[in-house]
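J.: please work out how this folds:
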Amino acid sequence: MLPRWENSELVLHAAHGTGNWIGAASALVHGDYIYLAYRDRHPVDKGRGNRVYVARSPLDNGIRFDVLCTIDKQDMDAESLERPALDVTPDGDWDLYLSCATFHSKHWRIERLRARGPREFSARTRETVFPGSRAFGIKDPVLLRRQDLRIWATVHPLAEGDENADKMTSVDACSGESVMVPEPGTWYSRGTRLTAVVGEHAYFDGRASAAGNFEERTGIAQWNGTRYIPVAGPASSPHGGGALRYVSAIALPGGGRRLYYESATNYGSHELRTELLEQPRQPGSLPRARGARCPSCRPGRRPACRSRGRPACIMACRREESIAPADAIAAREPPWPEEDDMSVYKVIEVIGTSGTSWEDAASAAVKTAAETIRDLRVAEVVKQDIHLDEGGTITFRTKLQLSFKYEHEA
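T.: Predicted coordinates for the structure are as follows:
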């Protein structure tokens, strides 16, 4: 799901002024905490990326963080620090990956610090793990640990002149193979930077020109077996230059997902924000239609959860992840009528479309159908696909089966 700035909350703010950025964060869930590594950057004349912080917040908060340690660029022999990333190894060691700029050049490298805990990171343990070369710089690591550790990164060309060193291509950091490349004529024609991998999808930053450097926007791409192909975006901040970049995504133990991203303000600065996403919906279970009921109130059964003249399950369903839109919930009143022991339901198929997501396509289909169908009860997703026109415009399509109570004509 694309980030929606209007649903986000502020985590950390930066001083007003161009070049003051706080963000480029990477998040990690471990135990009862969310751990966050992020960089604090200032204008060039004040040192650029001066330091990286490691902080943590209780899982049930995710907004207020306590700093555990700080790494200064001087300790890393770096002209500037950029996006960090955290990992916990199978042996229980903690690793902090750092993007380090080489002095008086456009070159970047990735170094790693290792410690027994997140409070104990020290530059004394530094080790260069991805050095880059004379031909390219490498930075902004993205980590995913399953059985093994996968690492992606962004490379910048150094052999095409300084005026082209801002170009970005995403690679498998260990093999060097490209996994996502810019495409001419798109909003990401100047560069693509993977920022988070979630299943077969990935968040990425993109921009169309060198002038858009530092003001990248976010899209979603899908793995096609050989590389990531953009399928949604871009998402942007409504403020300043529109930057909404460096998305980091974590799955929460109770379901749902939390995003962290760097976002432009109206003051030339970038701040760190977070967004809590609802639990990913599964085909066949979303979205609830108008008048849809929770599992304990199936068609043909009198609702067992009535309270104060309205079904109490509505309130419970509002707390669940796969809820209907607010206007659909309001449309369920007045309370449902009593039902006979036996009922007959009719099923039809509809297709909804959206330029943003399958969820929005499904919601559009349900809302439109509910305008002409009485007593709509269940909406079941049966198929999802994407239509591409000749101009490359993406349309999300969701096919649903809608069931509603069949009424004999009088």
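J.: can we go C-alpha only for contacts and neighbour counts from here?
T.: OK.
J.: gap between the closest residue to residue 153 other than its chain neighbours and residue 272?
T.: The shortest distance from residue 153 to any non-neighbouring residue, by Cα to Cα, 6 or more residues apart in numbering, is to residue 141 (4.5 Å). Between residue 141 and residue 272 the computed distance is 18 Å (Cα to Cα, to the nearest Å).
J.: show me where the stretch 301-410 of the chain has strands.
T.: Ranges of strands within the stretch 301-410 of the chain are 306-307, 310-311, 345-354, 376-388, 394-405, based on DSSP state E, counting those that start in this stretch.
J.: buried sites along the longest one?
T.: I take that to be strand 376-388. 376-381, 384, 386 (16 or more other Cα atoms under 10 Å).
J.: which elements pack onto it?
T.: On a contact count with 3 or more Cα pairs under 8 Å, 6 or more residues apart in numbering; DSSP states H and E, strand 376-388 meets helix 358-370, strand 394-405.
J.: please give the structure of this sequence too, so both can be compared:
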Amino acid sequence: MTISITRSGVPETTPSRNAGTCAASASARVADVHPAPPAGAPDGTVQYLRIGALDLECGVTLPDVVLGYETWGTLNADGSNAVLIEHALTGDTHVTRGASEEPGWWEELAGPGAPVDTDRYFVVSINILGGCYGSTGPSTPAPDGQPWGSRFPLVTLRDTTAAEARLADALGIGSWYAVLGGSLGGARALEWAVTYPERVRHCAVISVGASSTAEQIAFAQAQTLAIRQDPNFRGGNYYGGPQPEAGLALARRIAHITYRSAAELDGRFGRNPQGAEAPLEAGSVAGRGRYQVESYLDHQGSKLVRRFDANSYIAITEALMSHDVCRGRGALSASLAAATAKFLIAAVESDRLYFPAQSLELAEALPGGAVLHMIDSPIGHDGFLTEIGQLSGQLRSHFFG
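T.: Next comes the predicted model:
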């Protein structure tokens, strides 16, 4: 039986999505997991695969690892048309619509007739290890049957790349025609190209540099601390009780400020009050109304709380903190020397989280160098999602022509 899941990670026999947080019903998530990939699963259907125990960089062995993933298209006889698309921090595996009509989050990039044409390529997207959309993470059962919670080990991007390599083996993919991603997804793509150079022929790294800088780690620490200081967090062992919703919502507010540019926020909201909530007319500080930008951030926090697990947010953010392609490999040019893929490096001109200068440094350090393609968008970091169409020509000419 092909298993599809809701966005809560609960196995069902028919596709269903967007049904609450991905921490819900964690004990059911790995029920009836396939030991090998199911045949003929509908495009865009979440599937599970057990890949066994995984030795992590932190020295811990994570037993009985499960990965959630989706596929589109058909793998050809020699396995040469496989494309891996890596999701960003709180993304899921639903890159584009398939058997259902639910839109994906990168429709301009992948789908029938898109640059990554699912009529020509076999497209795969894998939920990151530590996530909450099908892969083993803090909300999934540990060997004792209880959610991992605070016991879930530190996972790095190299760990999740190693896990994904096992899934590729199980699917019969010896090498990827291309690996692509933006932000955290771009860091994952880069790690693939450096860790397994013989398995990546083309690599697109968008809106991320060769490592997470001190400033990026600082922003990330503020987010994880917001969650940890929520009274309902209980050290990470909150399953079965109240969720740390306030902390997770605050973490999302902090993050979202870095995802959008100052000009975009000012042009969109300015100093306007939210409806009748006049901030300067309140009788007390405690009773004052909100500015529009505050209401916007409140909305972003509330949306994430409904669909994401707080522990997974911490685990994946820690993985992004670990991003350093040079760790244990030497200087940047030496660390990249083994990569044999053809690269496409891109940045968003107005990005204030991952500055274009970091992407330029990466491009110049690659073997033979690479051109940095700029996405012209005033909105900031999120432009890698909303304006990916600007790279259609480059992707077609460089990779998919």
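J.: quick one: TM-score?
T.: In this superposition the chains share a TM-score of 0.25, using TM-score structural alignment, normalised by the length of structure 2; 174 aligned residues with a Cα RMSD of 7.3 Å.
J.: residue 141 and residue 272 of structure 1: which has the busier surroundings?
T.: residue 141 (28 against 25; other Cα atoms under 10 Å).
J.: what distance do you get for the more buried one to residue 233 of structure 1?
T.: In terms of Cα to Cα, residue 141 of structure 1 sits 22 Å off from residue 233 of structure 1.
J.: do residue 192 of structure 1 as well
T.: From residue 192 of structure 1 over to residue 233 of structure 1 (counting by Cα to Cα), the distance is 13 Å.
J.: ok, the two, which is more surrounded?
T.: residue 192 (29 against 23).
J.: please, which helix or strand holds that one?
T.: strand 191-198 (DSSP states H and E).
J.: touching, residue 234 of structure 1 and residue 204? I think so.
T.: No. Here residue 234 of structure 1 lies out of contact with residue 204, judged by Cα atoms under 8 Å, at a distance of 9.4 Å.
J.: between these two, who's got more neighbours?
T.: Higher neighbour count among residue 234 of structure 1 and residue 204: residue 204, with 29 against 21, using other Cα under 10 Å.
J.: mind listing the strands for the stretch 1-150 of structure 1?
T.: According to DSSP E, counting those that start in this stretch, the strands that the stretch 1-150 of structure 1 contains are 8-12, 21-30, 33-41, 49-58, 66-72, 81-88, 94-101, 108-115, 127-130, 136-145, 149-157.
J.: list the contacts of the helix or strand that comes right after the last one.
T.: Following the chain from strand 149-157 of structure 1 toward its C-terminal end, the next helix or strand by DSSP H and E is strand 169-172. With Cα atoms under 8 Å, 6 or more residues apart in numbering as the test, strand 169-172 of structure 1 has contacts from 151-156, 177-182, 191-194.
J.: only whichever of these are buried, select them in ChimeraX.
T.: To isolate the buried ones among those in ChimeraX, judged by 16+ other Cα under 10 Å, type:
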select :152,153,154,155,156,178,179,180,181,182,191,192,193,194
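J.: which one of the contacts of strand 169-172 of structure 1 sits closest to residue 276 of structure 1?
T.: Using Cα to Cα, residue 194 comes nearest to residue 276 of structure 1 of the contacts of strand 169-172 of structure 1, at 20.4 Å.
J.: and the residue lying closest to that closest one once chain neighbours are set aside, which helix or strand is it part of?
T.: Ranked by Cα to Cα, 6+ apart and with sequence neighbours excluded, the top spatial neighbour of residue 194 of structure 1 is residue 204, at 4.2 Å. For residue 204 of structure 1, the host element (DSSP H and E) is strand 201-207.
J.: what packs against that strand?
T.: Under the contact criterion of 3+ Cα pairs under 8 Å, 6+ apart, strand 201-207 of structure 1 touches strand 191-198, strand 217-223, strand 244-251.
J.: among these, which comes closest to residue 56 of structure 1?
T.: With respect to residue 56 of structure 1, and counting by Cα to Cα, the nearest of these is strand 244-251 at 13.6 Å.
J.: tell me which helix or strand comes right after the closest one.
T.: Remark: after strand 244-251 of structure 1, the chain's next helix or strand is strand 257-264, criterion DSSP H and E.
J.: that following strand versus strand 191-198: what angle between them?
T.: Strand 257-264 of structure 1 runs at 160 degrees relative to strand 191-198, counting by axes from the mean of the first three to the mean of the last three Cα atoms, to 10 degrees.
J.: state the distance from the closest residue to residue 384 of structure 1 other than its chain neighbours to residue 366 of structure 1.
T.: In space, and not counting its chain neighbours, residue 384 of structure 1 is closest to residue 398: 4.6 Å by Cα to Cα, 6+ apart. Applying Cα to Cα, the value for residue 398 of structure 1 to residue 366 of structure 1 is 11 Å.
J.: what is in contact with the two at once?
T.: Here residue 398 of structure 1 and residue 366 share the contacting residues residue 352, scored by Cα under 8 Å, 6+ apart.
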